[in-house]
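1. need coordinates for the following:
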Amino acid sequence: MKLSGKVAVVTGASSGIGAGIAKALAAEGAAVVVNYATSKTGADAVVKAIEAQGGTAVAAQADMSRPEEVVRLFDMAKSEFGRLDILVNNAGVSVFEMASDLTADAFHKQFNLNVLGYFIAVREALKHFDEAGGSIINISSILSTDPYLASSVYSATKGAVDTMTLALARELGPQGVRVNAILPGHTNTPGTDGNFAGELGAKLLAGTPLGRFGEPEDIAPLAVFLASDDARWVTGESIRAAGGVRGVGY
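-> Alright, predicted model coming up:
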């Protein structure tokens, strides 16, 4: 298995893309810390699914927008498994409102989790990677380059993630740490439930060359690749997994 003996922390892994990635990493032999903020039931279900397939996982609560909780999460991961090799930054929040209506609180809520939360997680992961380095995978979005209407702040957070990914790759490469981003397209998850219905959904589907919306299982194999030695020469990349979507404009 590609990740045998490795330990991964996946944030925001109680459902959706994070859950799909956690399961896929475990299927390739990694022990996985399944982070959640509020949905213990969801995280426990992911752990149970991993264990049912012979994998190793543990659920761990932490609000990734709170630095002190992020520190606790990584200390727990090291205590539980003795090492850390992979970080998948996935926990995020979106508020889609026109600029005239979006509050400062909504602005800070998105940046605190989607950007600061990612950065603090990277900082803490670095404390626990060994001399061999590690792999950091930041889940971004195609909205970083192709924003929806009413997504100005959310899209800006993902643009920040893309830039941070490149900057960190340059900074951390000498330490053997690879940093890459995945930009999912229109993907069916509990967080997007209802977003793809009606006229908007029809437009999004029409603009997807592969003719369907994505599933978490479409994103997870790319994360496995980036976490593994197969991607040992890949760093600083922002890779789209979007069914061919370009130029959303809605």
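
2. all contacts plus neighbour counts: C-alpha atoms, from now on.
-> Fine.

3. OK, contacts around the closest residue in space to residue 244 that isn't next to it in sequence?
-> Distances taken as Cα to Cα, 6 or more residues apart in numbering put residue 209 closest to residue 244, at 5.4 Å, once the chain neighbours are dropped. Neighbour list for residue 209: 243, 244, 245 [criterion: Cα atoms under 8 Å, 6 or more residues apart in numbering].

4. element containing the second one?
-> Translated: residue 244. Using DSSP states H and E, residue 244 falls within no helix or strand.

5. isn't there a helix covering residue 220?
-> Yes - assessed by DSSP: H, G, I helix; E, B strand; the rest coil, residue 220 belongs to a helix.

6. neighbours around the spatially closest residue to it that is not a sequence neighbour, how many?
-> Using Cα to Cα, 6+ apart and skipping the chain neighbours, the partner closest in space to residue 220 is residue 21 (4.5 Å). Using other Cα atoms under 10 Å, residue 21 is surrounded by 27 other residues.

7. so residue 21 touches residue 219, yeah?
-> Yes - with contact defined as Cα atoms under 8 Å, residue 21 reaches residue 219; the gap is 7.4 Å.

8. residue 66 and residue 117 touch, don't they?
-> Yes - applying Cα under 8 Å as the test, residue 66 and residue 117 come out as touching, 7.3 Å apart.

9. those two: who's more crowded?
-> residue 117 (24 against 14).

10. nearest residue to residue 12 other than its sequence neighbours?
-> residue 91 is the one closest to residue 12 (Cα to Cα, 6+ apart), at 3.9 Å.

11. to compare against the first, here's another:
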Amino acid sequence: MTPVTVVTGGGRGIGAATVRRLAAAGHDVVFCYRRDSDAADAVLRDIAAAGRQGHAVRADTTDPDQVVRLFDTAEKLGELTGLVNNAGVTSPIGPFVDLTVTDLRRVVDVNLIGYVLCAQQAARRLRPGGAIVNVSSAAATLGSPGEYVHYAAVKAATDTLTVGLAKELAPRGIRVNCVAPGVVDTEIHTISGVPDRAQRAAGRIPLGRAGRADEIAAAIVWLLGEDASYTTGTVLRVAGGM
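-> A predicted model of the protein is given here:
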């Protein structure tokens, strides 16, 4: 049976790298994106070039109806076998006291509520042998003082979601794990107002550089696969030593 995997936020960054690795590993993939249709089309072309089937769905993961549509689209390719909860946002870097309610609500909505809604759909549809991988952040344990403490707090909630859901779904033979990247060189830093943050951070990373999206994707794909068949409830840190 060909694996069928849903990836949220699959048009760019870690999500796009994950979609490409999954296709290369033999998965059919359905991914969602918010705005950049050109980037989504490029990812679709790479899925096809790998000889796999794929769909790109424009969807907001904070909207329950759009989440259902995303998963319904995936099931047109076959029985769902996996979910990568990746769609996420940050907000402008700055002191905690300057955080606006609008930014706070957006970070919570996308990074937590969106993850819960997608995990619910996956939990309802997955069969024994299925797997969920949530994308968290090393910020969950570092706290991100002076940058975005609220984002770090929400990512800590992602870790807790992973542990609790893993225990709840284990009797059904469904695994739930988490990858916690450190600073990764993607476009997400532009949203935070510091486009060169990955380069600036290199000096405080033990390995001396920011990570690459493909390095995070490799960990995600491993956790979805048979080689990780006895791994559940785990937060795998891929953070260059941070």
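
12. circling back to that earlier point, out of the contacts of residue 209 of the first structure, which are buried?
-> Neighbour-count burial (16 or more other Cα atoms under 10 Å) is assigned, among the contacts of residue 209 of the first structure, to 243, 245.

13. in JSON lines: the contacts of residue 209 of the first structure, plus distance to residue 143 of the first structure.
-> JSON lines is the format used below for the contacts of residue 209 of the first structure (distance: Cα to Cα, whole Å):
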{"residue": "243", "distance to residue 143 of the first structure": "14"}
{"residue": "244", "distance to residue 143 of the first structure": "14"}
{"residue": "245", "distance to residue 143 of the first structure": "11"}
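
14. tell me which of the contacts of residue 209 of the first structure are still there in the second structure?
-> With both residues aligned by TM-score structural alignment, their matches' Cα atoms under 8 Å, the contacts of the contacts of residue 209 of the first structure that the second structure also has are 243, 244, 245.

15. please name the nearest non-neighbouring residue to the last one.
-> The shortest distance from residue 245 of the first structure to any non-neighbouring residue, by Cα to Cα, 6+ apart, is to residue 208 (5.0 Å).

16. map the residue nearest to residue 244 of the first structure across to the second structure for me.
-> Alignment note (TM-score structural alignment): residue 209 of the first structure maps to residue 206 of the second structure.

17. and that match, how far from residue 240 of the second structure?
-> Residue 206 of the second structure sits 6 Å away from residue 240 of the second structure, going by Cα to Cα, to the nearest Å.

18. likewise residue 175 of the second structure?
-> 25 Å.

19. count the neighbours of residue 137 of the first structure for me.
-> Counted with other Cα under 10 Å, residue 137 of the first structure comes out at 27.

20. list the contacts of residue 32 of the second structure.
-> 7, 8, 9, 10, 11, 56, 57, 58, 59, 70.

21. let's see it at 6 Å
-> By Cα atoms under 6 Å, 6 or more residues apart in numbering, the contact set of residue 32 of the second structure is 8, 9, 10, 56, 57, 58, 59.

22. once you drop chain neighbours, what's closest to it?
-> residue 57 (4.6 Å).

23. okay, strands next: where are they in the first structure?
-> Secondary structure of the first structure by DSSP state E: the strands cover 7-10, 31-36, 56-61, 86-89, 134-139, 177-184, 238-241.

24. the helices in the second structure, which residues?
-> 13-24, 37-49, 64-75, 101-108, 114-125, 139-142, 149-169, 188-191, 197-200, 213-224 (DSSP state H).

25. still on that earlier bit, got the strands of the first structure as JSON lines, with distance to residue 197 of the first structure columns?
-> Compiled in JSON lines, the strands of the first structure are given as follows (distance: least, Cα to Cα, whole Å):
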{"stretch": "strand 7-10", "distance to residue 197 of the first structure": "29"}
{"stretch": "strand 31-36", "distance to residue 197 of the first structure": "27"}
{"stretch": "strand 56-61", "distance to residue 197 of the first structure": "32"}
{"stretch": "strand 86-89", "distance to residue 197 of the first structure": "28"}
{"stretch": "strand 134-139", "distance to residue 197 of the first structure": "24"}
{"stretch": "strand 177-184", "distance to residue 197 of the first structure": "18"}
{"stretch": "strand 238-241", "distance to residue 197 of the first structure": "21"}
